[in-house]
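Engineer: prediction below, plus the sequence it came from.
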Amino acid sequence: MGTLLQRLAAEGLGTLFLLVAVVGSGIMAADLSPDNIGVALLANAVATGVALYVLITIFGPVSGAHFNPAVTLVFALRGEIAPVLAIAYVAVQIVGGVLGVWLAHVMFDLPVLQISVTARSGPGQWVAEVTASFGLVLTILGGLRHAPGQVAALVGAYITGAYWFTASTSFANPAVTIARSFSDTFAGIGPGDAPLFIVMQIVGAILAVLVARLIFPARS
């Protein structure tokens, strides 16, 4: 792992580019396929998945490549990151995510400061976020246990698929959720809907930790 400054820079920059990928690809997809939401979602999913593969590969050795407060919480609960460092990780993830959204807006000549009006609410959406976050964390923990060299590919593949098999399109990340509330674009979420998404994401992540203890026991 890198120094404290390197680790925080990696988490902030990684989350920034993750949001550039999520929001930027959503804007591009909606512009190119305004009458075909399916094609737009496919482009959005693929861009996010491949970006995650790259970002985890290059930043993983520096910071662990969490880019996600729920993932940081998981590693804090497992005693693999100190609480103070975990708080710092979460702070730079959120800041990096918002900056990534703003950068995407600038690139596509949109107003930088926006608030989303996209409604994403209801039991189906909330269950979807529990499911998406549970699957993401289980993928990470299972990958670290059985195929540590393939975690980047596993996470990228999981998120690409989860865009399609979850009703919420798999936010699965509190920093991403907060940042996307500042973008009134294809990828946005209304600020009023974000808090319950975040709660469900944390619930899913904690459930995954409990299940992982059962099915991925530590090596003796």
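Structural biologist: Noted; the coordinates are in hand.

Engineer: contacts and neighbour counts: CA atoms only from here.
Structural biologist: Fine.

Engineer: please list the outside residues in contact with the helix or strand containing residue 213.
Structural biologist: Using DSSP states H and E, residue 213 sits within helix 194-215. When contacts are taken as CA atoms under 8 Å, 6 or more residues apart in numbering, the neighbours of helix 194-215 outside the stretch itself are 70-71, 74, 126-127, 129-138, 141-142, 172-174, 177-178, 181.

Engineer: which members of those occur in strands, if any?
Structural biologist: Assignment to strands by DSSP state E places none of these there.

Engineer: I'd say residue 47 and residue 22 touch.
Structural biologist: Yes - using CA atoms under 8 Å, residue 47 and residue 22 qualify as a contacting pair, with a distance of 7.2 Å.

Engineer: neighbour count winner among the two?
Structural biologist: When neighbours are counted by other CA atoms under 10 Å, residue 47 and residue 22 differ, and residue 22 comes out ahead with 28 against 20.

Engineer: next one for the comparison:
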Amino acid sequence: MSGFDPLRRFVAEALGTGLLVATVVGSGIMAETLTHDTALALLGNTLATGAMLVVLITILGPISGAHFNPAVSLVFCLNRSLPARDLPAYIAAQFAGGVAGTIAAHLMFALPVLEVATKPRTGPAQWFSEGVAAFGLVVVILAGLRFERRTVPWLVGLYITAAYWFTASTSFANPAVAVARSLTNSFSGIRPVDLPGFIVAELLGALIALALMGWLLKPETVQQSHPLKAEP
């Protein structure tokens, strides 16, 4: 863990998740305002989110690890990178920060402080997409930390940018972000009733990735053979 005290780490998680959600929701509102072309709106939403992830992980990673995601925090707790005693506070900070991010986005665009989303996002294809999105995110993070730690902000930002477009769900991959997005009836919203399917899929995808990468990244122990000594 970093040399920062727990309170600073929890605040960093709330701040990072809040700015991430403000970017997701705010760029979605801006895109809807500027164009009726859904593909163009999604592109604007995608680029803003990917760019902000690079920034947030770079500046807040040294403080808290820049999880901004309960599924990622759970993975780091299970692989003992995050103390179990800190997990509840990390998750609470992420959910609180996410809601604050939605509020901030709404206030910037003169919308009601909070809304109930009405956009349907449900069904096996959407759930599977969220599992794949979370699986890929954890794979990228764990492999990046193992081999190219300094590039992790870029790896995550680029992965999410791509996953917006190759998943049917547009890659939420984050329970805290999903809950926050249920509180906006805008481009990025999701009906509250659809949250359980998304969250379960995200957690399952993250756990499967943890299991796979735990095996894949474990170096094989090579037993050195000793040459037989010649008999005198």
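Structural biologist: Perfect, I can see it now. Treat the numbers as computed from the prediction; the structure is a model and nothing was measured.

Engineer: chain center to the helix holding residue 213 of the first structure, what's the gap?
Structural biologist: If you compare the mean C-alpha spot of helix 194-215 of the first structure with that of the full chain, they lie 14 Å apart, counting by CA atoms, centre = their mean, to the nearest Å.

Engineer: same thing with stretch 125-135 of the second structure?
Structural biologist: Using CA atoms, centre = their mean, the distance from the centre of stretch 125-135 of the second structure to the centre of the chain it belongs to is 13 Å.

Engineer: any idea which helix is longest in the first structure?
Structural biologist: Ordering each helix of the first structure by length in residues (DSSP state H) puts helix 4-32 first.

Engineer: now that helix on the second structure. Mean distance?
Structural biologist: For helix 4-32 of the first structure, the mean distance from the matching residues in the second structure following superposition reads 0.4 Å, by mean CA distance after the TM-score superposition for the first structure.

Engineer: where in the second structure does that helix fall?
Structural biologist: Aligned by TM-score structural alignment, helix 4-32 of the first structure corresponds to residues 6-34 of the second structure.

Engineer: got the buried residues for that stretch?
Structural biologist: The neighbour-count criterion (16 or more other CA atoms under 10 Å) identifies 9-32 as the buried residues of stretch 6-34 of the second structure.

Engineer: list the contacts of residue 219 of the second structure.
Structural biologist: Shown here is residue 219 of the second structure, which makes no contacts under the criterion CA under 8 Å, 6+ apart.

Engineer: is it part of a helix or strand, or is it coil?
Structural biologist: Here residue 219 of the second structure takes the coil state, with states given by DSSP: H, G, I helix; E, B strand; the rest coil.

Engineer: same deal with residue 115 of the second structure?
Structural biologist: When the structure is reduced to helix, strand and coil (three-state DSSP), residue 115 of the second structure reads as coil.

Engineer: what residues are up against it?
Structural biologist: Contact partners of residue 115 of the second structure, counting by CA under 8 Å, 6+ apart, are 183-185.

Engineer: if we go to 10 Å?
Structural biologist: 102-103, 106, 181-186, 189 (CA atoms under 10 Å, 6 or more residues apart in numbering).
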